[in-house]
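Enquirer: any chance you could fold what I've pasted below:
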Amino acid sequence: MNFFTQNKTATIIIAMLIALNVLSIYFFVIHKRIVHKHPFDDQNPPWHEKSKEGKSSEKVHFMEKELGLNKEQRQEYRNLRKSHFEMSRKKRKEQQELREMIFSNISNQSFNIDSVAQLISKRQSEMEIGMFKHFKSIRELCTEEQKLKFDKTTQFILRKMGDHDRFKRSEH
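Expert: From the prediction side, this is the model:
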């Protein structure tokens, strides 16, 4: 007789451990992909539409299309958008550098995190103000009819961006 027929308790325990391992693999690998799938995983959000050629430099901007901007409005919109993204990129980079400073000083007993945290908060505040001013500038480009569309579209975009950001944070 072999070990498994003589020791039924050990056989049951080993079978349960194998079953638990299979379930663990399922929940940590397969199930996670299914449950945490974001609605925009298969397709980009509508404000990230690309041209027919798929080139990012020739993106068809959702706001341009949605609002029906004329040629002059489109050019001004693109200028505003470019400067806004440059400012945002710069502020995010500054925030990242400050975060890196915090963690590079984790072993430093005399390091004052409060001052650096305030600087990070200041950059975030500047980004929020910058976003508000950016949207306000775009709205000022619009005709009265376009402003009505803009107001609805902006609320939609901000809601979807918030959903997307929450999803990203929950993955980590």
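Enquirer: going forward, measure contacts between C-alpha atoms and count neighbours the same way
Expert: OK.
Enquirer: the top helix by length along the chain - contacts with which helices or strands?
Expert: Using DSSP state H to define each element, the chain has its longest helix at helix 71-104. Applying 3 or more C-alpha pairs under 8 Å, 6 or more residues apart in numbering; DSSP states H and E, one finds that helix 71-104 contacts helix 113-141.
Enquirer: Proceed likewise with the subsequent sequence, for comparison:
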Amino acid sequence: MKSKLLPILVVILMLMNGVLIFMLLKKSHVNNRSPQERNLLVKELQFTELQNDKFLSFDTVHRENMLRLDQQIRKQKDILFNSFSDGVVNIDSLGLFIGGLAGKKDIEVFRFFQAVRKICTQGQQEKFDKIINKALKAGKKRPPRGRRMRSLKDRKQ
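Expert: Model (predicted):
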């Protein structure tokens, strides 16, 4: 019985890996913002050629750093959620580590915008500050991604 089950399990696992690879490749376009969206600052601030080149350089490095941090977080979360049966993993320290990585992502975003602001002229910096403040205020008004806001009355029921 076990000898017949092994080849079937191997085939199923291979199919699942193929599906997962397909899903990852298909999903990769979701993380890449369109050039129009990415160049909002370039358009709004009317960057010169030199500023635009520096911005694109900053953007490339920023994306690489964010991707690296996302991969580290994903890896640690995999360890966390695959440890149900182990009992060996210290979930508190792992949770703190994941939180630290999330904090590093926030710092990376801040440093990216700080670098972009430094290449701006005085007038562009004022526009930049307005754009960032507007984006921050808009972000506070939105419900969390993928979830609908429930009213307080609905929560109590």
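Enquirer: got the contact list for the aligned residue in the first structure for Ile98 of the second structure?
Expert: Using TM-score structural alignment, the partner of Ile98 of the second structure in the first structure is Ile120. Residues near Ile120 of the first structure by C-alpha atoms under 8 Å, 6 or more residues apart in numbering: 94-95, 98-99.
Enquirer: which contacts among the residues you listed does the second structure share?
Expert: Contacts conserved in the second structure for these, using both residues aligned by TM-score structural alignment, their matches' C-alpha atoms under 8 Å: 95, 98-99.
Enquirer: leaving out the residues flanking it, which one is nearest to the aligned residue in the second structure for His84 of the first structure?
Expert: Counting by TM-score structural alignment, His84 of the first structure corresponds to His62 in the second structure. Leaving aside its chain neighbours, His62 of the second structure sits nearest to Phe112 (6.4 Å; criterion: C-alpha to C-alpha, 6 or more residues apart in numbering).
Enquirer: how far away is the one you found from Leu136 of the second structure?
Expert: 15 Å (C-alpha to C-alpha, to the nearest Å).
Enquirer: for the two, indicate the residue with more neighbours.
Expert: Phe112 (17 against 11; other C-alpha atoms under 10 Å).
Enquirer: spatially central residue for the second structure, please.
Expert: Asp70 (5.9 Å; C-alpha atoms, centre = their mean).
Enquirer: would you mind giving the secondary structure of Arg166 of the first structure?
Expert: Local secondary structure at Arg166 of the first structure is given as helix here, using DSSP: H, G, I helix; E, B strand; the rest coil.
Enquirer: burial measure for it, as a count.
Expert: Considering only other C-alpha under 10 Å, Arg166 of the first structure is surrounded by 11 other residues.
Enquirer: how about Arg155 of the second structure?
Expert: By other C-alpha under 10 Å, 8 other residues sit near Arg155 of the second structure.
Enquirer: element containing it?
Expert: Counting by DSSP states H and E, the element that carries Arg155 of the second structure is helix 152-156.
Enquirer: buried ones in that helix, by neighbour count?
Expert: Of all the residues in helix 152-156 of the second structure, not one is buried under the rule 16 or more other C-alpha atoms under 10 Å.
Enquirer: in the second structure, what residue corresponds to Ile157 of the first structure?
Expert: Under the alignment (TM-score structural alignment), Ile157 of the first structure pairs with Ala135 of the second structure.
Enquirer: any idea how many residues pack against that match?
Expert: 11.
Enquirer: now for it: which residues touch it?
Expert: By C-alpha under 8 Å, 6+ apart, the contact set of Ala135 of the second structure is empty.
Enquirer: what about it, which helix or strand?
Expert: Counting by DSSP H and E, Ala135 of the second structure is found in helix 122-141.
Enquirer: can you point out the buried residues in that helix?
Expert: Buried residues in helix 122-141 of the second structure (16+ other C-alpha under 10 Å): 124-125, 127-128, 131.
Enquirer: what's the answer for stretch 35-49 of the second structure, then?
Expert: Buried residues in stretch 35-49 of the second structure (16+ other C-alpha under 10 Å): 41-42, 45, 47.
Enquirer: how about the contacts made by the match of His84 of the first structure?
Expert: 108-109, 112.
Enquirer: possible to save those as TSV with distance to Ser83 of the second structure?
Expert: Converted to TSV, the contacts of His62 of the second structure look like this (distance: C-alpha to C-alpha, whole Å):
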residue	distance to Ser83 of the second structure
Glu108	29
Val109	31
Phe112	35
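Enquirer: do I have it right that Leu98 of the first structure meets Val116?
Expert: Yes - applying C-alpha atoms under 8 Å, one finds Leu98 of the first structure in contact with Val116, separated by 6.6 Å.
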